[in-house]
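Participant: Below are the sequence and a predicted model; questions follow.
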Amino acid sequence: MPNADYVIVGAGSAGCVLANRLSEDPEVRVLLLEAGGKDGSVNVKIPAAFPNQFHTKMDWDYATEPEPFVDGKQMYVPRGKSLGGSSSMNAMLYVRGRPLDFDLWADQGAPGWGWDDVLPYFKRAENNARGASEFHGVGGPVEVADQRSPRPICKDLVDASVAAGIPRATDYNGPEQDGVAPFQVFQKNGRRWSSADAYLRPAMKRPNLEVITNALALGLELDGDRVTGVRYRRKGQESLASAGREVILSAGAIGSPQILLLSGIGAADELREVGITPRHELPGVGRNLQDHPFLGALFEVSDEDTLYQADKPKHLLEWALRRSGKLTSTVAEVNAFVRTRAGLPAADIQFHMGAAYYEEHGEETYDGHAIVIAPTLVAPKSRGRVWLSSSDPEAKPRILTNSLEHPDDLQSLVAGMRLAREIAAQEPLKSKIVKELKPGKELVSDEDLEDDIRKRLMLIYHPVGTCRMSDDAEGAVVDSELRVHGLQGLRVADASIMPVITGGNTNAPTMMIAERAADLIRGRVGAAVGAAS
């Protein structure tokens, strides 16, 4: 199908949603292009195996430029490169974000994206194991489950957090986010439930949907101010996929701005620097990059029921036969949202806690039983950007987050690390702590902790914001209906459109964006929201 009504670029968290929802109409033809291959690897299906995909052919395997506020460190940015995209390689944590986040979107020039507007789309997507309620849905394609085989010490992590003054959260995905609770997860019967599982696979039998894998997008075809198709390369051959109605970019916060820039859409002077002829001046493309930086407080523990040696044959067998046991873990099993100082409108720190040693994205190991209590900055004030290194579509773009540029960001992480130690000092956890591994008990002062943060800081795989949505804000790339400013026949629908990063893991809000995008494209927003409510 070289021609279609809609051509979608990227079969990830958003693209799979769009492929399903748009192809529900049998009168339209939908073509989905994915640069990666299929998602059949066991490292996709087994939840705890997600780090095994890092630095493989299933990973775009990006890294930032040397970060000026993190001791010049180049920070790893994994992105999924297969059906399901990053939903096939993430940690499967179901977190929507705070109502405040979405109301901020609306306040910054994106009417229709406030909390009351987006809640019906979250509910429509869900099949939540806890049942239907005012804030949750059942019967949707996205399986949201409680953890199947949590580690016993994770209950101690919850109880110790409460002892440290963090309240229990009844539903961190409802109107009040603050508090501690086990994560809900994107799983079904102990295996990953990606966007490809939820949306794409059920739709692939439709005759009006075609999916082409291993198809690298080279750029957009323009006729004046109208986008008419996508040029792509597959097995060494270049082709043009023509779009009768629209092209929709869902290649993510790195890929979508890269494709726009390769097409001559961006800041003209920067495009000329890499030998690209400007076609449409839109200087906001690639700007406004945000991510959640984090690092772990790591402790050796006496409890021997952790994820240490979870890849032993007996655990693989248990997962294969019963879909239970250690390998169903998402590594981070306990979630806590906290405000580290007075006067904040919402949490600035999210803790990811689990029964594992997790350092350097799983590359660094520890020969023993350990836990991690990882403060994650969820309201960063620092902003970065994505730009081209070359006019070659196969060249990786340049990425800079400017993490820790704003002093408040570093202050929050120092406070988060101190609170991590406070949690570890409470029973029933305290008596199981053998020793603090990192940062190390000798690091006490703010200066010591700041140095350690700069040395060990990581990004937690949530890049957003590089095609900012607003009807009126300077630097916006798309309007509140996700149409690229100044062009016809082109939308962006993925995490790149977020004006402000959500306070929490970004997979669920990205799926929500695509659910609403599909209704915007089909012209049925009002009716759908009413039905979803």
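Facilitator: Okay, I see it. Numbers count the residues shown, from 1 in each chain.
Participant: C-alpha only now, for contacts and for neighbours.
Facilitator: Will do.
Participant: And for the chain, the residue most distant from the center?
Facilitator: Here the chain reaches farthest from its C-alpha mean at S431, the gap being 35.4 Å by Cα atoms, centre = their mean.
Participant: A further structure is provided below for comparison with the first:
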Amino acid sequence: MPDASQQPADFGTFDVIIVGAGSAGSVIANRLSADPRRKVLLIEAGKSDNHPWVHIPVGYLFAIGNPRLDWGFKTEAVPGLNGRSLLYPRGKVLGGCSSINGMIYMRGQRQDYDGWRDLGNPGWGWADVLPLFRRSEHHFGAADEAHGTTGELRVEQQRLKWPILDEVAKAAAEMGIPVSRDFNAGDNEGVGYFPVNQKRGIRWNARKAFLEPARRRPNLAIVTECHVRRLRLDGRRVTGVVFSRGNALFEAHAGQEVVLSAGAIGSPQILELSGIGRPDVLERIGVKLAHALPGVGENLQDHLQIRTIFSITGAHTLNDRAATLHGKAGIALQYALTQSGPMAMAPSQLGIFTRSSPAHDRANIEYHVQPLSLDAFGQPLHRTPALTVSVCNLRPTSRGSSHAAGADPLAAPAIQPNYLSTEADRRVAADSIRHARRLMAQPHLARYRPTEIKPGPGPEDDETLARLAGEIGTTIFHPVGTARMGHDGDAVVGPDLKVHGLDGLRIADCSVMPTIVSGNTHAPAVMIGEKAAENIIAAGNR
């Protein structure tokens, strides 16, 4: 780590500096560097993605918690989780979280984006963002109004078959849940298999999609293992960044602007270390105030997944298929020959979007049904056949925070998600467990004799079920909202993604979401990158 008194060496001047080579940052680097007149620097704190667990889809089980690929953050103790602290994975590699995530391509619901627009963010309604989703998409089907086929981001069907998941889908139909032909056309209610960001059974992350086609452009510089320590400010203008690599310290200058794409945890931390944020937080961490923005690090939202587990008989799951050396060898051989089967698995295969109760006018919960069970990601699989039937509240009302814990740029931030801190969220959690129990009790599944392992049978009153949800709930890795769009006093950026009160600085990642989307977050992050690039290009052309 560089000495505090060390003067940074000059790394050069660029038109645009992008901090973070994740889902959004990679898109921006690609789009901006397409103009050879624009000089672009992309800074990534992690290493390259040349690691087998990045590319083999089932490697997510081993990437999470791996210090080579994951920042290894933890939350503070969460009261709503009965005082538990959770692992909070974030990608520490080219491609960011797209290199360790579940590969699910999910946009959310049209009402999510229309809601952003109606909060005073013109240009962010469903009709506005749909062309941006289509622009980056290389969809497995034919091009139509909802999908594009000429973009860089591969979207494919999963290359595996689990008969027990087909049976769960039929049980969902017994409950009156319709079959979904397309989760991504604006209304995701229904049951079906998740589309994934893969290319013939291999993970297709943001690095492959957007950086690989651009990496030979002489006007794009990509540096890895470089940790941004702070932004450079000249009055109210951001003029560059200071970053370290090992014990060396550098300063890069931005002629047009800096774009923070370090994610919902990283971006607010960099702002605060630069003196931008809540005055009380900056005072607490010992950083001099440069620009007061009380919304920085606030409004954290995440999907809490309630991981119910049911043992079954009469069908295979990954638990028993991988329980022996012979089984493991067969799985490995299948993948080596065909890039299919269990090693091509996304973490979740079967999806169900539905309503936890009739009180909701659209799907408010999402199932991730998995033909496996384990105590936690990174832990060994259980030995006997079982299903994990995870349910998450798509639109939680609980709000948390993520702030720098001190002035040391390498120190982990203080993350407090505040899960289940509202009565509405506790009610949905209780209803979600009841819903999962009803699903697994459908007549179609009776032959498999599903038996509830987690949380285990017991009372069904709201208070008990909310407490049980707190015992088994965990993050589904979708933090958003910590630098939200808007015009009120707590908003951090405007609809153009420029930081309020500062020149030369935008934020483009999931932190800008005013409210969380009703689905997974990788596809929306790519879309936000497209939007930011469009805005930056337009600004440069004026």
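Facilitator: Looks like it came in fine. For clarity, every value in this text was computed on a predicted model and none was experimentally measured.
Participant: Is the residue farthest from the centre of structure 1 located within a strand, as I assumed?
Facilitator: No: using DSSP: H, G, I helix; E, B strand; the rest coil, the secondary structure at S431 of structure 1 is helix, not a strand.
Participant: Straight-line length of stretch 330-337 of structure 1, end to end?
Facilitator: Distance between the two ends of stretch 330-337 of structure 1: 18 Å, counting by Cα to Cα, to the nearest Å.
Participant: In structure 2, what stretch matches that stretch?
Facilitator: On structure 2, the counterpart of stretch 330-337 of structure 1 by TM-score structural alignment is residues 346-353.
Participant: Centre of the chain to that stretch, how far?
Facilitator: 15 Å (Cα atoms, centre = their mean, to the nearest Å).
Participant: sorry, back to before: looking at structure 2, name the residue matched to the residue farthest from the centre of structure 1.
Facilitator: Aligned partner of S431 of structure 1 by TM-score structural alignment: R447.
Participant: Apart from its chain neighbours, what residue comes closest to that match?
Facilitator: Spatially, and ignoring its direct neighbours in sequence, R447 of structure 2 is nearest to G314 (7.6 Å; Cα to Cα, 6 or more residues apart in numbering).
Participant: which SS class is the one you found?
Facilitator: G314 of structure 2 falls in the coil class when you classify it by three-state DSSP.
Participant: number of nearby residues for it?
Facilitator: Residues lying near G314 of structure 2 (other Cα atoms under 10 Å) number 9.
Participant: repeat for P68 of structure 1
Facilitator: For P68 of structure 1, the count of nearby residues is 15 (other Cα under 10 Å).
Participant: Could you verify my assumption that it touches N402?
Facilitator: Yes: under the contact definition of Cα atoms under 8 Å, P68 of structure 1 touches N402, with a separation of 6.8 Å.
Participant: residues in contact with the nearest residue to E364 of structure 1 once chain neighbours are set aside?
Facilitator: Spatially, and ignoring its direct neighbours in sequence, E364 of structure 1 is nearest to Y358 (7.5 Å; Cα to Cα, 6+ apart). With contacts defined as Cα atoms under 8 Å, 6 or more residues apart in numbering, Y358 of structure 1 is in contact with 296, 298, 364-365, 372.
Participant: Break down the stretch 401-542 of structure 2 into its strands, ranges please.
Facilitator: Per DSSP state E, counting those that start in this stretch, the stretch 401-542 of structure 2 carries strands over the ranges 414-416, 451-454, 473-475, 505-507.
Participant: tell me the most buried of the ones you listed?
Facilitator: Most buried of the strands of the stretch 401-542 of structure 2 by mean neighbour count (mean count of other Cα atoms under 10 Å) is strand 505-507; its value is a mean of 27.
Participant: Run through the neighbouring helices and strands of it.
Facilitator: Packed against strand 505-507 of structure 2 by the contact rule (3 or more Cα pairs under 8 Å, 6 or more residues apart in numbering; DSSP states H and E) you find strand 248-260.
Participant: Perfect, that will be all.
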